[in-house]
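[1] Next come a sequence and a model predicted from it.
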Amino acid sequence: MGKNLVGNHIRTLRFNQGEMTQQQLADKAGVTRQTIVALEKGNYSPSLELAFRIAQVFDLPLEAVFYYGDNPKL
């Protein structure tokens, strides 16, 4: 299919939340740490459900955590 077009600000948001670890985020979102690693590297696009769960962890709207294409607004 080509390059993953869904990007995210997860790494930045984790550090803005008191340097939350990947494991802490994974536990709060109900996934493995490896899933968070893959998301941050851009190797994995989350399901819609997971995207909403991660946004809820940060108490942010979905669009503040994830973006589509080459338009990373933060």
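    Arrived safely. This one's a predicted model, so the numbers in the text were calculated from it and none came from an experiment.

[2] can we go C-alpha only for contacts and neighbour counts from here?
    Noted.

[3] dump the residue contacts of Val6.
    42, 45, 66-69 (Cα atoms under 8 Å, 6 or more residues apart in numbering).

[4] May I see the PyMOL selection of the buried members of those residues?
    Command for PyMOL that selects the buried part of the contacts of Val6, burial taken from 16 or more other Cα atoms under 10 Å:
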select buried, resi 45+66+67
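
[5] Structure two is appended below for comparative analysis:
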Amino acid sequence: MKKIIKNNLRFYREKAGLTLQDLANATGISMSMLYFVEKNNRGISFFLADRIAYVLDVPLEEIFPEFAERKSPLPTK
């Protein structure tokens, strides 16, 4: 069984004033996928996690601590 590591997605999404639907629209990730990731019921790929961090303008490792050792392939703002 895959271990799901807790994340801070809800905190940063709400801090940005976004609903799940807003974040889904901005990232192209389904709202249901974001819901399950936010509830720590599903893991997420580095690529999708990085997309979320980019849209929220928050360092990846702040939202998803499990990716602290990886570098973003996307340009920073």
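    Thanks, I have the structure now. Every value quoted in this text rests on a predicted model; they were computed, and no experiment measured them.

[6] picking that back up, so which of the contacts of Val6 of structure 1 would you say is closest to Met1 of structure 1?
    Nearest to Met1 of structure 1 out of these is Ser45 (Cα to Cα; 12.6 Å).

[7] For the counterpart of that closest one in structure 2, which residues are in contact?
    Aligned counterpart of Ser45 of structure 1 in structure 2: Gly43 (TM-score structural alignment). Counting by Cα under 8 Å, 6+ apart, Gly43 of structure 2 touches 3-5, 37.

[8] Restricted to strands, list the contacts of Val6 of structure 1.
    66-68 (DSSP state E).

[9] ok so, going back, mapping the contacts of Gly43 of structure 2 onto structure 1, which are still in contact?
    Mapped onto structure 1 and checked by both residues aligned by TM-score structural alignment, their matches' Cα atoms under 8 Å, these keep the contacts 4-5, 37.
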